[in-house]
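Chemist: Got a sequence here, can you build the structure:
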Amino acid sequence: MAWVYLCIAILLEVAGTISMKSSEGFTRLLPSILLIIFYIGSLSFLTLALKMIDVSVAYAIWSGMGILVITFIGVFYFNESFNVLKIVSIILIIIGVTTLNFAGSHEKADSQKVVESEEK
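Modeler: So this is what the prediction gives:
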């Protein structure tokens, strides 16, 4: 369930960022209100996810996936530029998030082995 919470947190964070862009510096009321609602929701679901997922992994995935999705929305919806540097940066984010996820899994497996050996 923690991973579902994290996915919802990511989607709400992306919606909040889109609202931030649409608010035009808090000059438009509805997007400004939605920005606050979406970010409160995102942080609430991230908090729920942190009950079961390590903060280093959850935050890396939350921020990394948010960056990835917002980059594509920026390029395809807001007509922002897309160049080689952005592509390389996105690839590095994906590699970093994946590595953190594997590191967290490996660390838990190692600590479980230590606990099991201490019980014997």
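
Chemist: can we go C-alpha only for contacts and neighbour counts from here?
Modeler: OK.

Chemist: My read is that residue 12 contacts residue 36, right?
Modeler: No. Contact criterion CA atoms under 8 Å: residue 12 and residue 36 do not qualify, at 10.5 Å.

Chemist: Spatially central residue for this structure, please.
Modeler: For the chain, residue 62 is the residue whose C-alpha lies nearest the centre (CA atoms, centre = their mean; 1.4 Å).

Chemist: one more to line up against the first:
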Amino acid sequence: MGWLFLFVAGCAEIVFALSLKYNEGFTKLWPSLVTMVAGGSSFYLLMLAIKTLPIGTAYAVWTGMGAVGVAILGIFLFKESTDLIRLASIVMIVVGIVGLKLTHTE
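Modeler: Down below sits the predicted model:
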């Protein structure tokens, strides 16, 4: 169950980070509400996940999911760079996340 909580927490982290782009310093109501709900949900689900997962693994996977998700969506939503070094860096983060998952034993 910890991995499910962690996955959903990572997804909420992506929504949280992207919503920061749209809330314009908390001056727009709906994007600001999305930011608060997604951020709170992400932290809460991470808290549930670390009840059964090692904190180092859970935190690294959570931040990695957020970083990769926002970087990929930034390419599609905001026309951010797709140069080779950026894409290779995203792949290395994914490899690290997979490595942490594979080396964890429950």
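
Chemist: After superposing, tell me the mean distance of whichever helix or strand residue 5 of structure 1 is part of to structure 2.
Modeler: Taking DSSP states H and E as the definition, residue 5 of structure 1 sits inside helix 2-22. With mean CA distance after the TM-score superposition for structure 1, helix 2-22 of structure 1 departs from structure 2 by a mean of 0.9 Å once superposed.

Chemist: which element follows that helix toward the C-terminus?
Modeler: helix 29-49.

Chemist: quick one: that following helix to helix 2-22, angle?
Modeler: Interaxial angle, helix 29-49 of structure 1 versus helix 2-22 (axes from the mean of the first three to the mean of the last three CA atoms, to 10 degrees): 160 degrees.

Chemist: what's next to the helix or strand just after helix 29-49 of structure 1, contact-wise?
Modeler: Using DSSP H and E, the helix or strand that follows helix 29-49 of structure 1 in sequence is helix 55-76. Helix 55-76 of structure 1 is contacted by residues 6-7, 9-11, 13-14, 17-18, 46, 49-50, 80-82, 90, 93-94, 97, 100-101, 104 when judged by CA atoms under 8 Å, 6 or more residues apart in numbering.

Chemist: Make a PyMOL selection of the buried ones in those residues.
Modeler: Buried members of the contacts of helix 55-76 of structure 1, defined by 16 or more other CA atoms under 10 Å, are picked up in PyMOL with:
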select buried, resi 6+7+9+10+11+13+14+17+18+46+49+50+90+93+94+97+100+101+104
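
Chemist: of residue 12 and residue 36 of structure 1, who's got more company?
Modeler: residue 12 (24 against 15; other CA atoms under 10 Å).

Chemist: other SSEs contacting the top helix by length along structure 1?
Modeler: Taking DSSP state H as the criterion, structure 1 has its longest helix at helix 84-119. Contact partners of helix 84-119 of structure 1 among helices and strands, from 3 or more CA pairs under 8 Å, 6 or more residues apart in numbering; DSSP states H and E: helix 55-76.

Chemist: Now do the helix it packs on: which range of structure 2 does it align onto?
Modeler: Counting by TM-score structural alignment, helix 55-76 of structure 1 lines up with residues 55-76 of structure 2.

Chemist: Check which residues of that stretch are buried.
Modeler: For stretch 55-76 of structure 2, a neighbour-count test (16+ other CA under 10 Å) marks 57-59, 61-72 as buried.

Chemist: Out of these, which is nearest to residue 2 of structure 2?
Modeler: residue 58 (8.9 Å; CA to CA).
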